[in-house]
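Q: heads up, no residue letters with this:
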């Protein structure tokens, strides 16, 4: 499983590089703030919504601390998706939130 740090994600966003963020936290958690542009697909729904994702795109998975996003990364990798896990999750995120 590939990992990326929160600071590496922030640098990519600041440089206007394409970053496809999927936040796998529950809806009520995301309502408290998410990284701008992140798409919310709760972990429990990911298996049923993965058809919405493009296998040619690399996705960065985000959760509260990195555990659920790690599970999401493994699930998507096992189905042939390009995925990286943002270590530390939103607890370590120091960038903007919306």
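A: Looks like it came in fine. Source: prediction; values computed, not measured. Residues are numbered from 1 along each chain as shown.
Q: switch to C-alpha atoms for all contacts and neighbour counts from now on
A: Fine.
Q: what lies in contact with stretch 74-83?
A: The set of residues that contact stretch 74-83 without belonging to it, under Cα atoms under 8 Å, 6 or more residues apart in numbering, is 1-2, 47, 50, 54-61, 73.
Q: below is structure B, check it against A:
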């Protein structure tokens, strides 16, 4: 599985890269703390991903609290034909440790 670590993601965000980030936590979790991106809970990712009008070859970074739900979302998106889905290892907990 393709992954990205917290250090790389923070670095890319600080450089101002335009990234497609999908936060797959529940809406209340997203509103409590987030690093941006689009909030689509993992339970809805299969249905709502098409609303973003992404190219199947675009890089998509999926994130959650610890990296488990985002791993599930990654598998769902790959089954739907998305070719470059990256999971944030350690999730937002890993990002918070670096800040």
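A: Ah, there it is. Since the model is a prediction, treat every value here as computed from it, not as a measurement.
Q: what segments of structure 1 are strands?
A: Under the criterion DSSP state E, structure 1 contains strands at 2-4, 20-23, 39-40, 58-62, 82-86.
Q: mean deviation of the third one from structure 2?
A: Put plainly, it is strand 39-40 of structure 1. On superposition with structure 2, the mean distance recorded for strand 39-40 of structure 1 (mean Cα distance after the TM-score superposition for structure 1) is 0.4 Å.
Q: which stretches of structure 2 form helices?
A: Along structure 2, counting by DSSP state H, helices occupy 6-14, 27-32, 45-48, 68-79, 91-98.
Q: same list, these, but as JSON lines with distance to residue 85 of structure 2 and mean neighbour count please.
A: Putting the helices of structure 2 into JSON lines (distance: least, Cα to Cα, whole Å; neighbours: other Cα atoms under 10 Å) gives the following:
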{"stretch": "helix 6-14", "distance to residue 85 of structure 2": "14", "mean neighbour count": "13"}
{"stretch": "helix 27-32", "distance to residue 85 of structure 2": "20", "mean neighbour count": "12"}
{"stretch": "helix 45-48", "distance to residue 85 of structure 2": "13", "mean neighbour count": "14"}
{"stretch": "helix 68-79", "distance to residue 85 of structure 2": "6", "mean neighbour count": "20"}
{"stretch": "helix 91-98", "distance to residue 85 of structure 2": "15", "mean neighbour count": "15"}
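Q: got the contact list for the residue nearest to residue 26 of structure 1 when sequence neighbours are not counted?
A: Taking Cα to Cα, 6 or more residues apart in numbering as the measure, residue 26 of structure 1 lies nearest to residue 42, with 5.1 Å between them; neighbours along the chain are not counted. Counting by Cα under 8 Å, 6+ apart, residue 42 of structure 1 makes contact with 23, 24, 25, 26, 27.
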